[in-house]
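Asks: Below are the sequence and a predicted model; questions follow.
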Amino acid sequence: MSPRHTAVPPEVPAPTADGCKATREILDRIGDKWSLYLIITLANGVRRFNELRRGIDGISQRMLTLTLRGLERDGLVTRTMYPTIPPRVDYELTELGRTLLEPVMALVNWADTNKDVIAKAQQRFDATAESCCDSNHAAVQQRR
């Protein structure tokens, strides 16, 4: 094996159906587009709903509400509502949510470090795929 690839440690338990399902559901939650943005945004402390909405480009009010509700349900975010007019609602990471910052930031840093290498790999793949498709198309045209 090359030094860039490491084997899976032997202490990793064999997956079970229940374990895989639970893990998949958790990873689906934290791995979706908006959850990662929210977790990173809330890393800097308490934020109001509208502050989150303005700070996350492209998120709709409905999607922000649904994502925050899911993160709250999973115990990653707390919601504090103040009985003011208009109502004030604050969100922050829980202790459990803060433990997620290290692996999330490791993933963000990995993506940032490797974005150029990945872009080049995509360009090579796309050029090969286009070349392959062009030659297949030409072969089909010649048969007609």
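Replies: Yep, that arrived. Residues are numbered from 1 along each chain as shown.

Asks: going forward, measure contacts and count neighbours with C-alpha atoms only.
Replies: Fine.

Asks: so where do the helices sit in this protein?
Replies: Counting by DSSP state H, the chain has helices at residues 17-31, 33-42, 49-55, 61-73, 95-99, 101-143.

Asks: Below is structure B, check it against A:
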Amino acid sequence: MNYIGGKWKAVILLHLIEKKRYNELRKELSMVTERTISLQLKELEEDGLIKRTVYTTKPPLKVEYQLTAFGKTLIPLLNAIADWGKETAKRDKRVSVVK
């Protein structure tokens, strides 16, 4: 749980199953503050779950995030959590579904 604990780490990892630019991730996680996303990404990178790639060939700066091989071992767990959440939301009207 040290690797994926917290409110947003699992959500961020789920979104990073496919490689994403930082701005794409921000748009998909509009309910999360930019500061929180940045901090969580830094921790996930330090833990070896994601890889950050910076492209400086021309302005504007391009930054991409993707799962590492270690991070990809979490995909079955992340998908199971997402499926459980969707099923729970169908039964429980108090829970909203986040895409």
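Replies: Looks like it arrived, so ask away. Since the structure is predicted, the reported quantities are computational estimates derived from the model, not experimental observations.

Asks: most neighbours per residue, which of the helices of structure 1?
Replies: helix 33-42 (a mean of 19; mean count of other CA atoms under 10 Å).

Asks: Which residue range of structure 2 does that helix align onto?
Replies: Mapping helix 33-42 of structure 1 onto structure 2 (TM-score structural alignment) gives residues 7-16.

Asks: now the helices of structure 1 as a markdown table including distance to residue 89 of structure 1?
Replies: Converted to a markdown table, the helices of structure 1 look like this (distance: least, CA to CA, whole Å):
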| stretch | distance to residue 89 of structure 1 |
| --- | --- |
| helix 17-31 | 22 |
| helix 33-42 | 14 |
| helix 49-55 | 6 |
| helix 61-73 | 11 |
| helix 95-99 | 18 |
| helix 101-143 | 23 |
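
Asks: picking up where we left off before, tell me the gap between the match of helix 33-42 of structure 1 and the middle of its chain.
Replies: Distance, stretch centre to chain centre, for stretch 7-16 of structure 2: 3 Å (CA atoms, centre = their mean, to the nearest Å).

Asks: how about the spatially most central residue of structure 2, what does it touch?
Replies: Closest to where the C-alpha atoms of structure 2 average out (CA atoms, centre = their mean) is residue 12, at 1.3 Å. Residue 12 of structure 2 makes contact with 25, 41 under the criterion CA atoms under 8 Å, 6 or more residues apart in numbering.

Asks: now swap in residue 43 of structure 1 and tell me
Replies: Contacts of residue 43 of structure 1 (CA under 8 Å, 6+ apart): 93, 98, 101.

Asks: Residue 34 of structure 2 and residue 26 touch, don't they?
Replies: Yes. Using CA atoms under 8 Å, residue 34 of structure 2 is in contact with residue 26, at 7.1 Å.

Asks: Residue 76 of structure 1: what's its closest spatial neighbour, skipping adjacent residues?
Replies: residue 97 (4.1 Å; CA to CA, 6 or more residues apart in numbering).

Asks: Trace the one you found over to structure 2, please.
Replies: By TM-score structural alignment, residue 97 of structure 1 lines up with residue 71.
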